[in-house]
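**Q** sharing a model that was predicted from the sequence below.
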Amino acid sequence: MPDTLEVLRNADGLPTEDLRTSRDPAAPPLYGRVALVTGSTRGIGFGIAEALAAAGCRVVLNGRGEEGRQAEDRFARGQARYVAADLREPRAAHALLAACQVEFGAVDILVNNAGIQHVAPVEAFPDDRWEEIIALNLTAAFRAARSALPGMRRRGFGRIINIASVHGLVASEGKSAYVAAKHGLVGLTKAIALETANDGITCNAICPGWVRTDLVEAQVERIAATGGLTMEDAAAELLRAKQPMRRFSTPEGIGSLVVFLCGEAAATVTGAALTMDGGWVSV
């Protein structure tokens, strides 16, 4: 397969020169980079993909549902491609990276965002849900990084960003599998950072607290319905339970942090677990 430095001419007629050698000071900071964001058809992943595209990246979107094509259509023509892959499957991550090579060239930026959740006490936690959460939230990130790293090493540049969670640093009741996976993801981040410290590659984790996504919005609606509260009061109650700051993080804010970590200013930031949690872990 072609190396990324031989930038592919795709169906939309993108030029064959290496876009990343641009010296134009007006060019976006990540102009010509290729970014893969897993679990990016909505929510946090889509916000990250939008931020990377605005910074000049060509973006590979990933998911499992029908909404992938709709997500792709929200980007400028030729800037994003949707590749369906069920990352719970053992070979899916490698196949996804290979598809990225065919579409845009090898991956410069890998954002491991795909994840799922299930809430139950330990003694009632189903085996299949435990295995599914570990497979998607942790093992898939390991496999994607393993597939991306050889090309990053050859080119002397790479950014791996794992979207962990505040639950990668602290625990909550009923979330044993999610907490275990996210703690593991923070540990994986540190191990990759050590192994790539002098290869032009960085690996960091972002640990958000409450983010106002569709899934969290559904939780707010349940609190409002159960307690007879307004949506505003229900949101405040949700935040109050964990966060000192009564404010949600946003997918756009997380996307901006990802862009910073991919830039030259963050070239020595590696192995970090960066919180965006309204002070959650400070309590």
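**A** Great, that's in hand.
**Q** drop to CA atoms for contacts and neighbour counts, all remaining ones
**A** Noted.
**Q** Ala51: neighbouring residues, count only.
**A** Ala51 is flanked by 21 other residues according to other CA atoms under 10 Å.
**Q** also Gln70?
**A** With neighbours defined by other CA under 10 Å, the count for Gln70 comes to 11.
**Q** Three-state assignment for it, please.
**A** Following DSSP: H, G, I helix; E, B strand; the rest coil, Gln70 is assigned to helix.
**Q** residues contacting it?
**A** By CA atoms under 8 Å, 6 or more residues apart in numbering, the contact set of Gln70 is empty.
**Q** what about 10 Å?
**A** Listed by CA atoms under 10 Å, 6 or more residues apart in numbering, the contact partners of Gln70 are 41, 82.
**Q** now swap in the one 3 residues further on and tell me
**A** Taking CA under 10 Å, 6+ apart as the criterion, Asp73 is in contact with 79-82.
**Q** got another, please set it beside the one above:
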Amino acid sequence: MTTFSVADVPSMAGRTAVVTGANSGIGRVTARVLAERGARVLLAVRDVDKGRAAAATMTGAVEVRRLDLADLSSIRTFARRLTEPIDLLINNAGVSLPPMSRTADGFESQFGTNHLGHFALTNLLLPQVRERVVTVASLAHLIGAIDFTDLNWERRPYRGHAAYGQSKLANLLFTSELHRRLREAGSPVVATAAHPGISATDLMRSQGRNPRLRAERALIGLVAQNAEHGALPTLYAATADLPGGGYAGPRGLMGLRGAPGPARRSAKARDAAAARRLWRVSEELTGVAFPLTTSRAA
């Protein structure tokens, strides 16, 4: 397929989708389109009032559920209360370039929310997932590096861009290792990832008054596509014929914008040994393990 648009999203009737961070930006568009195509969509959001405001603009079967990915207790509560089958889990929510801060469990906020929060959520919900897990990564993974000696920036001087890149690289390593484990378990579930290219959303809302970040955002706005187009790679990864472990993104302007299709990832994002190590460490940090039985030792 050389082009992909909202019109190419098939009927989702009879399916249930969970979309994290669905009250704004790419997540909101993703949830809206899936609902329009007939899916029952659960908006998993930290701010329930904002979630309800977003839901009010959508047609179809839409529900709002509270989920704070920066708090493992909130993730466990969300998963415990969600007992029905899930066809699509869209790991979309994220934070970008906040001042140094920590989650409720003491993790650096970007690594804790973008990676560890979705890692825990996915594994807690996986026994109920029937079709696909899509995790939204970023071109920022290209500048990312996994520092296993200091994942939570407890000893290094904090650098927001590097921390964000680490969290997005972790998203891709998580997807590849999840795909491997699902395959070994004989599961029909497919794990894919997507990136929106450069998209004008409020992801960087936490940047505050930092002049440098404000200037960067202004420059990004000159080439960025809107959330409607930024959501297309996620919808492609969720509904198109993308193989397990696949990665989708815009195909035009060096991956910055355009119609989605299969995307390339860095060599670091293809490091199977790092993916396995990150998975083990993530299990230790969150206390959440892969719930399916594999045919061989992981």
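**A** That came in fine, so what should we check first? For clarity, every value in this text was computed on a predicted model and none was experimentally measured.
**Q** out of the contacts of Asp73 of structure 1, who's the most crowded?
**A** Greatest neighbour count in the contacts of Asp73 of structure 1, by other CA under 10 Å, goes to Ala80: 25 neighbours.
**Q** I figured that residue hits Ala49, correct?
**A** Yes - between Ala80 of structure 1 and Ala49 there is a contact at 8.8 Å, judged by CA atoms under 10 Å.
**Q** shared neighbours of the two, which are they?
**A** With CA under 10 Å, 6+ apart as the test, Ala80 of structure 1 and Ala49 both reach 35-36, 57-61, 71.
**Q** select from the residues you listed the one having the most neighbours.
**A** Greatest neighbour count in those, by other CA under 10 Å, goes to Leu36: 32 neighbours.
**Q** can I get the shared contacts of Ala80 and Ala49 of structure 1 in CSV including distance to Ile161 of structure 1?
**A** Below are the shared contacts of Ala80 and Ala49 of structure 1 laid out as CSV (distance: CA to CA, whole Å):
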residue, distance to Ile161 of structure 1
Ala35, 11
Leu36, 10
Cys57, 15
Arg58, 17
Val59, 15
Val60, 15
Leu61, 15
Ala71, 21
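**Q** so where do the helices sit in structure 2?
**A** Applying DSSP state H to structure 2 gives helices spanning 25-36, 48-55, 72-81, 109-110, 118-125, 160-184, 211-223, 227-230, 232-239, 272-286.
**Q** which stretch among those comes nearest Ala93 of structure 2?
**A** helix 25-36 (7.1 Å; CA to CA).
**Q** so what secondary structure elements neighbour the closest one?
**A** Helix 25-36 of structure 2 is packed against strand 16-20, strand 40-45, helix 48-55, strand 62-66, strand 86-91, helix 227-230, helix 232-239, with contacts defined by 3 or more CA pairs under 10 Å, 6 or more residues apart in numbering; DSSP states H and E.
**Q** now the angle from the lengthiest strand in structure 1 to helix 251-262?
**A** Ranked by residue count, the top strand of structure 1 under DSSP state E comes out as strand 201-208. Comparing the axes of strand 201-208 of structure 1 and helix 251-262 via axes from the mean of the first three to the mean of the last three CA atoms, to 10 degrees yields an angle of 160 degrees.
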